[in-house]
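> Mind folding the following:
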Amino acid sequence: MKLERGKDIVFNLIKSLSTSEKRGFKLYAKRFGANENAKFVKLFDTMDKMEVYDEVYLLKKAPVTKKQLANMKSHLYKQILVSLRLIYADQNVELQLNEQIDFARILYNKGLYQQSLRLLAKAKHIAEKYFLDTIMLRIVELEKVIESQHITRSMRDRAEILANEAKNLAKSASQKNSFSNLSLQLYGLYLKVGHVKDEFDKKLVEAYYLKNMPEYDMEELNFYEKLYLFQAQVWFYHILQDFPLCFRAAHRWVGLYEEHPHMKKVATGNYLKAYHYLLDTLFYLQHYDRFTEVFEQFKDSLENDDFKMDDNCRVLAFLYYYSNSINYHFLTGDFSGGVKSVVPPLLKEMALLEDKLDVHHVIVLHYKIACLYFGGGDNIHAIQHLNEVIDHKGDGLREDLQCFAHILKLIASYEEGLDDNLEHQIKTVYKFLIKMQDLHLVQQEMINFVRNLNRIYDYQLKSAFMELRDNLLQYENHPYEKRAFLYLDIISWLESKIQGRPVQEVIREKYQKKLVREK
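Here you go, the predicted structure:
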C-alpha cells in the first residue's frame, strides 16, 4: 500500500524537521545508552529516507511488525514532539511558562509549598509582562489551590487578592475572546464572499458587527484586547470597502507593536499580519509613496528585528512579502519587471512550502501572478495561472476572486487571438456568475462587450473600446461596483487598446503623473 505525503502524520512531521531538529531528536533519543539501537530510532531513520510514505517498504526495512507499527509510530511521534519542545523552550515564552507551572505543580505535590509559590510568582511576573492572561489565570488557580489547602502565611489577605486577580483575569480573557471571535468570523466571511455587493449586504454586515462588538473603554484594554479589536475593525472596514477607516485601524494595529516592541517575540504572527494589512490598505488607496515607505520598513523588520520566526511565521512572511512585492509592481506599472524579479523565486518557494500553504492563499497568489503576466503582455502564462484559480472549487474559496479570474481569462484569450473557444467560455462564465448571483453592472458590461467582439469590425474596435471605457468610468467610485477595479484595472486596459500602447505603459504613466502631483 503506497500513500502520498499528507496521509501519515508521523511521516509528515519527520519531513517537516530541519537538519538541526533531526540532530536534536537523535541526541534526545540516544541520551540513554540503551536507546542507541532502539526500534523507534530505526523507524525514524527509515521514514526519514522515504520520499513518499510506503508502508510495505517500511515494514521491510524497519525492525517492527505490522501489529506493532501503530503503537511504535505513536511512541515515535511523542518522542519527536518532546525533543522539539526541549529545542524551542528557550525561544518561546509560553513554552517556558508552561514548564514553570509544571515544575510548580511537582513541587506542590511533594509538599514544598513555599518553593512552588515562589516559582509561580516569578512565572506570573513574566506572564504579566507579555499580557498572557490565560497563563496568568492558570498560575492564579494553582496559587488558590495551595493557599486554600495550606496556611502558608505568604501574604496578608491573600485569599481576597487571589480571588480578585482571578475575577479580573477571567473578565479580560472573556473580552479578548469576544474581540478575537468577531475578528475570526469577519475574516471567514471575507474569505467566502469578499466585499459587500449591495446595500442589503452592507446592512447585514454592520448589524452583525454591532451586535457582536462588546462594550469597551480603550484606556482599560490590554495589548491583546486592542490587537483583536483592531483586527476586527480592519476586516469590518475592508469588507465594506471603507479603506480610509481600514487604514486607520491597520495603522493603530502596527502602532501597538511600536508601543510594546517586546511583544514581537511572543505575538510575531500578528505583527507580520499587522504590516501586511496596512500595506494591503495602502495598495487599495493607491498611496504609492506611503506604500513604498511601509514596505521598506516591513522588509527591514524581516531582516533585522530582534525576534525568531518559527515555521508558521516563515510561511506568513513568504505570503506577505511576495503578495506585497507583486502589489508594488502593480502600483508602478512595472509588470514585466515583476515577472522577471518576483515570479521565479515565488514559484520556487511556493513549491517548497506546498504542504504548508492553504488553498485560499495559493489561489490568491496564482491570480496575482496571472495579472502580472497579463499586464506584461504574456497572455498564455496568464491563462495558465488563471486556470489554477478557476480549477479550485469548494467551500470557503473566494467566489469573487474566481469570478474575476473567469473574466480576465476571457480578456486574455481575446488578446491572444484564441477565438475558437471564446463563445463556449462566455457561456461558461455567464452560468458561473448567475449561479453565484454576482452578475453586477461591471461584469455585465464586460460580458456583453466580449460577447459582441466577434460581431465588431476592426475599424469599429476603437469606438467600441471607448464606449465601454466611458460606461465603466461611472462605476469607479460606486460604493459597491468599485470592487471590480480592485481585482482588475479594466480602465487602464481599455485605454491601452484605445491608444494602441501596452497596458503597463499606460499604468506606469499614471503612476508617474501621480508622483508629480503628490510632490
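
> going forward, measure contacts and count neighbours with C-alpha atoms only.
Fine.

> How many residues are close by Glu219?
7 (other Cα atoms under 10 Å).

> that's a helix at it, yeah?
Yes: membership of Glu219 in a helix is supported by DSSP: H, G, I helix; E, B strand; the rest coil.

> How much space separates it from Ser148?
34 Å (Cα to Cα, to the nearest Å).

> Also Asn327?
59 Å.

> To compare against the first, here's the next sequence to fold:
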Amino acid sequence: MSKQLSYQLYHLIKRLTKAEKRHFKLYVKRNSSEKEPIIVKMFDAFDRQNEFDEEKISKVFSDLKPNTLSNHRAHLYEQLLSSIRLLHNHDPSIRIKELISYADVLHNKGLYEQSLIQLSRAKQLASKNKMDILKLEIIELEKKIETRYVTGSTPDRAIELTKESQELRHQFYFSGSWSDLALKLYDYYLKFGPVKGKEQQEQVTSLFIENAPMQENALGGDTIFYYQSYVWYYHIIQNFPLCYKYAKLWCNLFDQNKILLEDEPEMYIRGYHNVLSSLFFCDDVKRFREELRRLEVFVDLRKDSFNENQLIQAFTYLETGKLNLFFLEGKFTEGAKYCDVFENKLKAYESRIDIHRKMVFQYKMASLKFGSGDFHGSLKHLNIIVNNPVSTLKEDIQSYARFLSLIVHYELGNDDLVYFQIKSTYRFMLKLKDFQKVHAAIFKFLRKSIYMDRKSLIPYFKELREELLVVIQDKFERRPMLYLDLVSWLESKIYDRPVEEVIRSKKIDKGA
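Predicted structure coming up:
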C-alpha cells in the first residue's frame, strides 16, 4: 500500500463529519451484495486510529496481496470523494458541474435540445453566483452544439454567444492580471516580510507597476483581486492607512453583494483580518475594537453553516485579533493568561493551520509573556520559532524571535548565552539582510553591558533610549518595535517599574 495515499486517506477520514461518515457507508452499500464491503472495513480501520500507523493498517489486511490492497485503497479514496460530492451537491459550483455533465451525456446521445436546456440552467446558476470561469465553459459548449448541429435556436443566437464569450474573456484578462499580482505580492511577503528600506520599497513598487493591468479602471473595483493587490502592496511598504482603506473596500464589496458573501465567507473574513491588521499597525484602538466586534458577530451568526475550511479561517483571524487587542490595550498579564487558553484552542486546529501562521502565533505569545514579565514562558515560544526547520520562510519572524530571545536571556541573567547568541543572531540577520539600526544599537549595548553590574547601567539605558527615539523616526526602523516596545523596556529599567506598567500608562494617556 502506498504510504502517501494511506496518509491522505487517514487525514481525509479524520476530517469527515458524522453525517459524512454515515452517508459514505450507505452510499457504498447501496449496490453491494456483501454485508460489509472491504472498503468499509478499510474505512473503519483508518477511522479507529488516533494517530496514523501504516503498519497496523497493513496487518489488518495481511491476507490481501499488495497490489489488491493498493487497488482497494485507491477505490476507497475515490468512493469517499464521490460520496462527499453527492452529499454536498447543494454547493453552487458542484451543482453547475453536475448540470454540465448531464449536458455532456445528452449531447453524446444526440439529444442536443435537451443538452442546451441543461446548459441554460447551469449558465443561470453560474451568472447568479458570479462563477465566470464555469460560465465561459458553458458558453463554449453551447457554441460547440450551435455550430455543429441544427438546433432550432433563434437567428441571433450565434451573435449573442459570441458577445458573451468576448465579454468574459475581456473580464478574465483583467481579473487574471490582478489575481496574478496579488499572488506575487503575497509570495513576496511570505518570503521577506515588509520592506526594510527605500531600495526594497522601490523593488516592490516596480513589481506592482509592471504587473498591474494597463487600464487600472477596467474591472478594478469589480474584482476582489484588485483590492487584494492594493492591500498587499500597501501592507508590504508599511503604508497602513491606505492598506486599511483598500481592506475596508474589500469588505464593502461583500457587504453590497449578499450572494458573494454567501458563497465566499472565508474571503470576507480574510478581508476583515486585513482591516484589523491595518488598524493594529496604525495603533487605532477604538476602531480596532469596533471592527473586531463586527467580525465576531458575523462569525457567531454563521458558524453553524461554515464548512471546515471556513471554521479554520474564522478561528485563525478571530484569535489573531484577540491577541493583538492585548497589545493595543497594553494588557500583557491578561494576554499572557489568555495564551494558555488559546494554546488549548489551537490544539484542535493545529494540524490544519499552516506553519507560517503557527510561527506568528508563537511570536505573539512570546511577546505577550515578555511584556508580562514571564521570561521563561516567553523563551518557550521563541525556541519553537528558532528551532523551526523551515528557516527560509517568514524570515522577519525568524529574525525578531532571535532578537527577542537575546533580550529574554539578558533579563534572565544568562550572560554566557547572551554573549554566544549575539554572534549567532548577528550572523543570521546579516545573512537575511535584516540588520537594522535598532538591532545595531541593541547589539552594541549588550556587548558592553552583559558582564557589568546591572545597578550601574542606568546611564547606558538612558543613552540607548535616546538613540532609539531618534532611530525610530525612520518608518523602516519601527518594525522591530511593533510587538517589542524597546523604548518602554528601557524606561522600565531606568525607573525600576514593570514594563507592562510603563506601556499601560502610555496607552491610558492615549485613551486606550
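
> re earlier: between Asn327 and Ser148 of structure 1, which one's more packed in?
The neighbour comparison of Asn327 of structure 1 against Ser148 (other Cα under 10 Å) goes to Asn327, with 21 against 12.

> That one pairs with which position in structure 2?
By TM-score structural alignment, Asn327 of structure 1 lines up with Asn324 in structure 2.

> what's the closest non-adjacent residue to its match?
Phe280 (7.0 Å; Cα to Cα, 6 or more residues apart in numbering).

> Also Leu227 of structure 1?
Trp253 (6.2 Å).

> What residue in structure 2 is paired with that neighbour?
Checking with TM-score structural alignment, Trp253 of structure 1 has Trp250 as its match.

> The most centrally placed residue in structure 1 is in what secondary structure piece?
Most central in structure 1 under Cα atoms, centre = their mean is Leu316, positioned 5.9 Å from the mean C-alpha point. Applying DSSP states H and E as the criterion places Leu316 of structure 1 in helix 311-332.

> Check the burial of Met267 of structure 2 by counting its neighbours.
18.

> element containing it, please.
helix 265-281.

> by contact count, what packs against that helix?
Helices and strands touching helix 265-281 of structure 2, by 3 or more Cα pairs under 8 Å, 6 or more residues apart in numbering; DSSP states H and E, are helix 240-255, helix 285-302, helix 308-329.

> Return the distance of the longest one from the chain's centre.
So that's helix 308-329 of structure 2. Here helix 308-329 of structure 2 is found 11 Å from its chain centre; the criterion is Cα atoms, centre = their mean, to the nearest Å.

> ok, average deviation of that helix from structure 1?
Taking mean Cα distance after the TM-score superposition for structure 1, the mean distance separating helix 308-329 of structure 2 from the aligned residues in structure 1 is 1.0 Å.

> how about that helix: buried residues?
Buried residues in helix 308-329 of structure 2, counting neighbours by 16 or more other Cα atoms under 10 Å, are found at 310-321, 323-329.

> Equivalent analysis for the second one, please.
When burial is assessed from 16+ other Cα under 10 Å, helix 285-302 of structure 2 yields the following buried residues: 285, 288-289, 291-292, 295, 299.
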